[in-house]
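prediction below, plus the sequence it came from.
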Amino acid sequence: MNIIVLIKQVPDMEKVKFDSERGVVDRKSAGTEINPFDLNALEAAVQISEKIDSTVTAVSMGPPSAKEALKECIARGANRGVLVSDVKFGGSDTKATSTILSSAIKKIGDYDLIIAGEKTVDGDTGQVGPEVAEFLNIPHGSYISKIQDADGNEIKVCSEIWEGTYLKSIKLPALITVTKDINVPRLPSFKNKMKARKAEIEIIKFEDLVDESLDAGKVGFNGSPTKVKKIEVPPIAKREGKIYRENVSQAIEEIVNIFKEKKVVD
């Protein structure tokens, strides 16, 4: 089985700053890491490869620095890493990103299963995985919390939607997006870290992807229909309180009225 895992290098969201004038994340203001949900996707792929003969390919769209994220993927069990990188891709929204990634997957060639995290911590939309599947015209399942079985023909998964758990059987080739409940990503061993340091990361550029379905007007900022006009950071809500030191009866009366207003008591 050939498995592709979609990986994104994201900024450390606890330290990153926002450029409110441009309406974008200032990615240079903090360090980077692999999107946590994508680590779950990678672990799911590696676990499948341990049960049936599989090749795991980590694919990331990003700047040249994303090579390090792909090397970490190899250290965590992937067989190869492919970086989709070009200045023309800068400013891509979810649709443009999905268009580029789907074209890159076609360029890579034969695949049976694509696994992605349910969302990224810097965008939080959950759109790229399903959109890639739609561009590839393959079935997809979202919010997968468990993989029950997988072979060369189909994959059986549990999908968490609202308050229900659904058992789904999906014919391959297909794409799934996984939640953090699916597994606990393993840490790379020293041996695999050394192996990853020597790994060659394949590069796919814009000119490698040009076909009848992709042109310069469909990628980057110009190919992105989503435009952020304004970012507002809401003020931190503070708890309100009152202190009654002498008039206890007044305090009790006000508390009772508040409970009635909030319908805590009738």
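Good, I have the coordinates.

every contact and neighbour count from this point should use C-alpha atoms.
Fine.

number of nearby residues for Asn137?
Asn137 has 12 neighbouring residues, counting by other C-alpha atoms under 10 Å.

swap that for Glu207, sorry
That count, for Glu207 with other C-alpha under 10 Å as the rule, works out to 10.

quick one: residues in contact with the strand or helix carrying it.
Using DSSP states H and E, Glu207 maps to helix 206-209. With contact meaning C-alpha atoms under 8 Å, 6 or more residues apart in numbering, helix 206-209 is reached by Ser85, Asp86, Lys88, Phe89, Ile100, Ser103, Ala104, Lys107.

what are the buried residues along whichever helix or strand comes after that helix?
For helix 206-209, the succeeding helix or strand toward the C-terminus, using DSSP H and E, is helix 248-261. Using 16 or more other C-alpha atoms under 10 Å as the test for burial, helix 248-261 gives no buried residues.

and if you look at stretch 154-171?
Neighbour-count burial for stretch 154-171, counted by 16+ other C-alpha under 10 Å, picks out Glu154, Ile155, Lys156, Val157, Cys158, Ser159, Glu160, Ile170, Lys171.

looking at these, which is nearest Phe18?
Phe18 has its nearest neighbour among these in Glu160, at 32.0 Å by C-alpha to C-alpha.

tell me the SS of that closest one?
strand (DSSP: H, G, I helix; E, B strand; the rest coil).

got it, and Ile170?
strand.

quick one: stretch 22-39 to chain centroid distance?
11 Å (C-alpha atoms, centre = their mean, to the nearest Å).

to clarify, my last question referred to stretch 162-178.
How far stretch 162-178 lies from its chain's middle: 17 Å, per C-alpha atoms, centre = their mean.

A further structure is provided below for comparison with the first:
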Amino acid sequence: MKIIVCMKQVPDTNDIKIDPKTGTMIRDGVPSIINPDDRNGLEEALALKDKLGGSVTVISMGPPQAEIALKEALAMGADEAILLSDRVFSGADSWATSLTLALAVKKIENYDLIICGRQAIDGDTAQVGPELAEHLDLPQVSYVRKVVSVDADKIVVERALEDGYEVIECQMPAILTAVKELNIPRYPSMGGIVEAFRNKSITVWNNEAIGGIPQELGLKGSPTKVKRSFTPSLKGAGKMLEGTPKEVVKVLVQELKEKQAI
């Protein structure tokens, strides 16, 4: 079974700051991590490989520093890592990103399954996976919380809903987007880390390698325009109520009445 995992290196959002003058994210000195939902997607791919055999190829689009995240993926057990890096790709929104990934997937060929994270924590759009499916004309299941079974040409999964889940059978090749409930990602082993950094290399593809049209990629090919980014202003400190449940409820009701909330 050949599985492709789409992964993104993102800033650790606990440390993100916004420049008050420019309204842009301050990235200098901010540590980067593998996007959490993508890590769940990678873990599921590795688990399927462990169970069914095959290979896992990880693709990421980004600057050269994204190689660090790909090395971590190799240390976890991925067989191959591909970095899509070119100035042509910079400034891409979800549409241009998914198109770039689609061109890379078409170059790889002969795959059974593509797994993406539900969404990236630096954008929260949850659009790249579904858009990738549209570019490739593949069936898709989003918000996958469990892989029930995999046969030669179909996969059965549970798709998370707000009030439960639904069981979906899907023909392969297909695209899944993973949520954190899908699994608990493994840690790279010491042997895996040594193997990844000493013996495994990362393949780098630029725009020429995937045959993209520059006007359709990166900032030029992005229909989304960000007007402003800002840090929400604080609305005031919270107030902790102490005591027994009955005492707390009594004080809470009184506070709400004074504020004319009830």
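Right, received. Where do you want to start? Note that the coordinates shown come from a computational prediction; the quantities given were computed from them, not determined experimentally.

next up, the contacts around the closest residue to Lys171 of structure 1 other than its chain neighbours.
Of all residues not flanking Lys171 of structure 1 in the chain, Glu154 sits nearest, at 4.3 Å (C-alpha to C-alpha, 6 or more residues apart in numbering). By C-alpha under 8 Å, 6+ apart, the contact set of Glu154 of structure 1 is Ser169, Ile170, Lys171, Leu172, Pro173.

quick one: those as a markdown table, columns for distance to Ala116 of structure 1 too.
Formatted as a markdown table, those follow (distance: C-alpha to C-alpha, whole Å):
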| residue | distance to Ala116 of structure 1 |
| --- | --- |
| Ser169 | 18 |
| Ile170 | 16 |
| Lys171 | 17 |
| Leu172 | 15 |
| Pro173 | 14 |
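
so the closest residue to Cys158 of structure 1 other than its chain neighbours: helix, strand or coil?
Leaving aside its chain neighbours, Cys158 of structure 1 sits nearest to Leu167 (4.6 Å; criterion: C-alpha to C-alpha, 6+ apart). Per three-state DSSP, the local secondary structure of Leu167 of structure 1 is strand.

how about Ala45 of structure 2, what's its match in structure 1?
When structure 1 is aligned by TM-score structural alignment, the residue opposite Ala45 of structure 2 is Ala45.

now do the SS call for its match.
Applying three-state DSSP: Ala45 of structure 1 is helix.

how close does it get to Glu253 of structure 1?
61 Å (C-alpha to C-alpha, to the nearest Å).

I'd guessed the match of Ala45 of structure 2 sits against Thr55; true?
No. Ala45 of structure 1 sits out of contact with Thr55 when judged by C-alpha atoms under 8 Å, with a separation of 9.0 Å.

and the two? Which one has more around it.
Ala45 (26 against 19).

that one: what's it in contact with?
Ile3, Val5, Val56, Ile115.

superpose on structure 2 and give me the mean offset of the helix or strand the first one falls within.
Translated: Ile3 of structure 1. Following DSSP H and E, one finds Ile3 of structure 1 within strand 2-7. Strand 2-7 of structure 1: mean distance to aligned residues in structure 2 after superposition is 0.5 Å, counting by mean C-alpha distance after the TM-score superposition for structure 1.

outside of that strand itself, list whatever touches it.
34-35, 38-39, 41-42, 45, 54-61, 70, 110-117.

distance from that strand to the middle of the chain?
That offset, for strand 2-7 of structure 1, works out to 12 Å (C-alpha atoms, centre = their mean).

structure 2: matching residues for that strand?
Strand 2-7 of structure 1 maps onto residues 2-7 of structure 2, going by TM-score structural alignment.

before we move on, the earlier item: which of the contacts of strand 2-7 of structure 1 count as buried?
34-35, 38-39, 41-42, 45, 54-61, 70, 111-117.

hang on, Thr177 of structure 1 in a strand?
Yes. Assessed by three-state DSSP, Thr177 of structure 1 belongs to a strand.

so what's it up against?
Contacts of Thr177 of structure 1 (C-alpha under 8 Å, 6+ apart): Ala41, Ile115, Ala116, Gly117, Glu118, Gly129, Pro130, Gly141, Ser142, Tyr143, Ile144.

ok, now with 10 Å
Neighbouring residues of Thr177 of structure 1 by C-alpha atoms under 10 Å, 6 or more residues apart in numbering: 5-6, 37-38, 40-41, 114-119, 126, 128-130, 140-145, 159.
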